[in-house]
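> just need the structure, nothing else, for what follows:
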Amino acid sequence: MTQVDEGRSRAAAARLLEAANPDVYRRNPFRVTGVATDAPARRVRQERQRVLNVLDLMPDATVGDQVLPLPSRPAPDEVRAAFDALQRPDQRVIDELFWWWGEPGECGCEPEVHTLHDIAVRAHTEALDLEAAPGSDDPEARSERWVDVADAWADALDAPGFWAHVRHRVTALADRRLGESTVDGLRGAMARALMNPQVLLARKPGNGVLARLLDTWDVDAEVIDNARADAAAPVYEAVEAQLTAVGDLRDDTAPLTAARRALSELPDLARTMEALVPHERFRRSATLRNRISVMLNNCALPIRDSSAKPTVELKQALFEYAIELAVEAEDQRIIRDNLDDLLAAQRFRQAGGSLATSPWDQVNTLIRTRRVDDAIKLLRRMRDTETRPERRAEIESALAQLTQARAVVGGGQPAPWRWMTTLGLFLAAIAAVVYLTDVTWHLDMWLVMAGGAVATLVLTFFVCTTGYRMSIASNPLVGLLTLAIAGYAVWEVQTYGLAPFWMALAGFTIPLEITLPAGLWLAQKWNTR
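Down below sits the predicted model:
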């Protein structure tokens, strides 16, 4: 085939696809005028003159096809335009495809070829007339009707003489613009053209069933997929537009406005898109579906946690729809974690916690300010309201570490002056050990050292308890007073000799690797009782 022939073939296919819309039968010039599809040019001119003369005399006269009349009487101008269309052979050959072929004549076709074609035309015409008629239709009957249309055209196109008849008509029209390339172009585009009215109707709201019924056509899978994608084109555009609009709102620091718009628009668009082009079958649908999911999640995240029920419900609904629509497994996991965090936060609030910041941020703040006891209480509340095993294990681990550290860092507010009281107590303890073991009881020096070790254990336990750390020991006046008393006691006992004092001090310091951990362990048990 030459380049010119290829151009004619493409032109014929383009004209066929342009004509194939829901009005392809209602505006068919053969139906409007009542002229037979195989009528020669002379016969067409005679009918034109006769019919237009009748309409001039009687504008309300009935004209057109009598087998399947138009739902409403055509206006005289419409009839005149229909006769004009029959004067264009390149358009007439297309219009002949969509109206009766009747009894075979000069074409020499087998009667079955024309019969099957006319059955398909009738089924298609009636289906499209009913789609245009006002009022509801039984969904089951509607589906069966469109299945019948697909089956009827499949039978007609399978007839061996179908395209031989079209070839005969191209020859009979005797136009130099028509030829074998025209037939090839029509044959290549015929399947898509027959589906096109259904595709255009499927674009209307509530007509997703027509998109699904495209699968019943006995044509190549690629043709069906392209038809369904074409039916979804307006929805694709609407999704892209809404994603852009919602994203702009979110970027303009209007999180609640963006969230409300996302929730009101995106899930419905996703459902419409799924009816037309299921995401498991159409890559673009899957991509847009996942983008909707991510956008819903991203609109929920900036919303501050609140006790206000509408805000909580909005955020939860965004996460739930996002999980439902997520295509990528990793995105779904992340969004599910976000929803779980929200639900845990709500349970935490109901248990008396604050949602001004996240619970973990509150724990970190308390630890930084050395309010360890408050941090532990908060962690326990988080643990009691958490239902996810993995998150509960994280909280338990943090609790264990913080409880162990509390014996060292303390559980109350930071107290920079407490060291004076603590030092005073240790000096006083040394003096007491010397006084009791050496001066009063006259015990052996090794027992003086043992007394120092026991005193270390007891004092370590005491100063690491929460009660001590929350007591008036942090008051600088108390610290100074304690140091003064301890200093006086040390001065007094050293007058009895320095040896007992140094032995007691050795008893305090040498076994520290044993007595200090033991005291800390006892304090930890005491604090967590």
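> going forward, measure contacts and count neighbours with C-alpha atoms only.
Noted.
> could you pull out the helices for the stretch 151-300 of the chain?
162-173, 180-202, 208-213, 221-231, 233-251, 255-276, 283-300 (DSSP state H, counting those that start in this stretch).
> just list what the first one packs against, helices and strands only.
Helices and strands touching helix 162-173, as assessed by 3 or more Cα pairs under 8 Å, 6 or more residues apart in numbering; DSSP states H and E, comprise helix 89-97, helix 180-202.
> can you point out the buried residues in that helix?
Using 16 or more other Cα atoms under 10 Å as the test for burial, helix 162-173 gives 162-167, 169-170, 173.
> mind listing the strands for this protein?
For the chain, applying DSSP state E gives no strands.
> re the thing from before, adding distance to Gly352, write the buried residues of helix 162-173 out as JSON lines.
JSON lines is the format used below for those (distance: Cα to Cα, whole Å):
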{"residue": "Phe162", "distance to Gly352": "79"}
{"residue": "Trp163", "distance to Gly352": "80"}
{"residue": "Ala164", "distance to Gly352": "84"}
{"residue": "His165", "distance to Gly352": "84"}
{"residue": "Val166", "distance to Gly352": "82"}
{"residue": "Arg167", "distance to Gly352": "84"}
{"residue": "Arg169", "distance to Gly352": "85"}
{"residue": "Val170", "distance to Gly352": "85"}
{"residue": "Leu173", "distance to Gly352": "88"}
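> now the other sequence, so there's something to compare against:
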Amino acid sequence: MSQATTPADAALDTALEPLTGRAFYRNNIFRITGLAPDAPAAQVRRRREEAALAARLGTPFAAPAGDLPLDPPPDPDDLRGAFESLRDPVIRFVHEMLWLWDEERPGDTRHEQHNAAIRAHCAALESADPGAAANADSWAEALRAWAGSLEDEQVWERAYRRARELDDPRLTIGTVRKLRYRLPAHIVSATVSLAVRDAEDGDEAGADRYLELLDDSPFDDDLVDRMLRDAVRGREERIGTACREAENMAGSDPKRSLAAGEELISRTRLDLLVVETLLGRGDSTTDAVYDAVAVATNLCAVSYWKATSEHSATMPLLRAALERARDTGTIELIKGNIEVIEPDAVIEEASGVLKSVYGLCQAGKVDAARDRLMAWRGRTRDETLRRQLSTVLADPRAIRGPVARAPRDLAPFGIGTTTMGMRDFANDGSYIATRWFLLFIPIVPLASYHQDARFVYGKVPLRPAARTWRTLVLLALLYLFVDLVDGDGAWHWLAVAVAAGSYLLTRFLRVNAWVRIAESR
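Here you go, the predicted model:
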């Protein structure tokens, strides 16, 4: 992340920018040119001329690079860029601080920890799989050595002396102090960038290994946390922008808000994953970005539903919003919307089932329609169809026939019809009520209706218990009628039983014939 607030900061940004991730050492100008960090101007000039000649002749330039040679070797453009960068004292100084040092005098060991850090770090970064568990020891050694080197006063005494030796007004002691402050963060951020890469590739375990290495390293925990938050800040901003664009679409063009919500889920999926992987679930920033996406997605879903009444299309977006919601209030809001929309969505998805009994419903034979769907559910082996049938049968309003005019209650002297037994109340205040035949008390249930205080919306099936009661009452009336016509009652129960059996057998055969036809479609 750029920290440029002064010319010195800007110069350090330029010097540090190419030294990150797996290119941390590959882009070091001393490694590219094969020069020692303290090489004199004459040696730099001679090496530059050798590289230029090799480029003109089209021959490879074999620059010695000690025990860390580049593979593959640098191309002519890399060499030209490296030699050009050597002219900038700040770039030269920064790259020198991040490369192998020679001992300044015989017996001097101050450079050893610095070089050990670079060798271990370079080996870990440039291995075939830097995040592999097999490289854990190299990473631990590199981070430990770097932390120790950056805390070593002798290292910085050498740095101040080198700055004075370079003797360029662009490289001041203040610049060295700024670099001392920034280098720990830069070392940590290089590791963080690899964790980000693994998170983007879906390798959560690899990303976690980098984070564990940083947690176990001597680097300050607050510094590591700051680098992690710096790494996700751009993603936070992208998520916020995507949420605002989706919310604006939901407000300006509700019929397009479903597509806007789906695009929001797609646009933010990777950024949310990276934020959660780096900061962890339960972190305030993680929860905030997830909740922001949940709120915006919920708004898109509800706006689309209000504009189109397409329940089934709305539900996947609401479920996606609920998966991302973290705040209790947001979770309750989305759950409330799901409770309102989901029942109609389920019925909408099962509309093919209802079409199969459409003719019966239109004729007002809703009980017969329910019988057929019950039989079909018991016979089918298709689990999806069985689930749809169960959904329809569980909803007291799903199987519904039209009503030409609202039934009127009329019971003079306690004989007639009345509506009673309100049940299955809906959120809109409507309910199911049953119309009964009265003989001073309710005797026979005639039909059930979906209605409210003002309107009757349709005829719906009677409850199974009510239908059983109605059948028993009718059989009892049949028995009384036969007994009234013929006083000898010896065979009356047999007649009633034959009539009931004939009716049930006929209904069974009719229903099963219908199910066979429905199954074959």
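> of the helices of the stretch 151-300 of structure 1, which stretch is the most buried?
Highest mean neighbour count of the helices of the stretch 151-300 of structure 1: helix 283-300, a mean of 23 (counted as mean count of other Cα atoms under 10 Å).
> how big is the angle separating it from helix 221-231?
40 degrees (axes from the mean of the first three to the mean of the last three Cα atoms, to 10 degrees).
> quick one, helix 283-300 of structure 1 and helix 255-276 angle?
Using the same axes, to 10 degrees, helix 283-300 of structure 1 lies at 160 degrees relative to helix 255-276.
> what does helix 283-300 of structure 1 rub up against?
236, 239-240, 243, 247, 250, 255-256, 258-259, 262-263, 266-267, 270, 273-274, 277-280, 314-316, 318-319, 321-328, 331, 335 (Cα atoms under 8 Å, 6 or more residues apart in numbering).
> any idea how far Ala313 of structure 2 is from the equivalent of Arg261 of structure 1 over in structure 2?
In structure 2, the residue paired with Arg261 of structure 1 according to TM-score structural alignment is Glu263. Going from Glu263 of structure 2 to Ala313 of structure 2 by Cα to Cα, to the nearest Å gives 14 Å.
> same question, Arg45 of structure 2
70 Å.
> before we move on, what about Asp167 of structure 2?
70 Å.
> more neighbours, these two?
Ala313 (17 against 12; other Cα atoms under 10 Å).
> list the contacts for that one?
Ala313 of structure 2 sits in contact with Ala345, where contact means Cα under 8 Å, 6+ apart.
> mind listing what's buried in stretch 383-402 of structure 1?
Under 16+ other Cα under 10 Å, the buried positions of stretch 383-402 of structure 1 are 383, 385-386, 391-392, 395-396, 399, 402.
> so which of these are in helices?
383, 385, 391-392, 395-396, 399, 402 (DSSP state H).
> return the residues in contact with Val460 of structure 2.
366-367, 396-397, 399-401, 447-450.
> among those residues, which are located in helices?
366-367.
> export the contacts of Val460 of structure 2 as CSV, with columns for neighbour count and distance to Ser85 of structure 2.
As requested, these are exported to CSV (neighbours: other Cα atoms under 10 Å; distance: Cα to Cα, whole Å):
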residue, neighbour count, distance to Ser85 of structure 2
Val366, 25, 86
Asp367, 21, 88
Pro396, 20, 79
Arg397, 21, 78
Ile399, 25, 79
Arg400, 26, 81
Gly401, 24, 84
Ala447, 20, 91
Ser448, 26, 88
Tyr449, 27, 86
His450, 24, 82
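> before we move on, the earlier item: export the helices of the stretch 151-300 of structure 1 to CSV and append columns for distance to Asp118 of structure 1.
Converted to CSV, the helices of the stretch 151-300 of structure 1 look like this (distance: least, Cα to Cα, whole Å):
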stretch, distance to Asp118 of structure 1
helix 162-173, 11
helix 180-202, 14
helix 208-213, 22
helix 221-231, 24
helix 233-251, 32
helix 255-276, 30
helix 283-300, 38
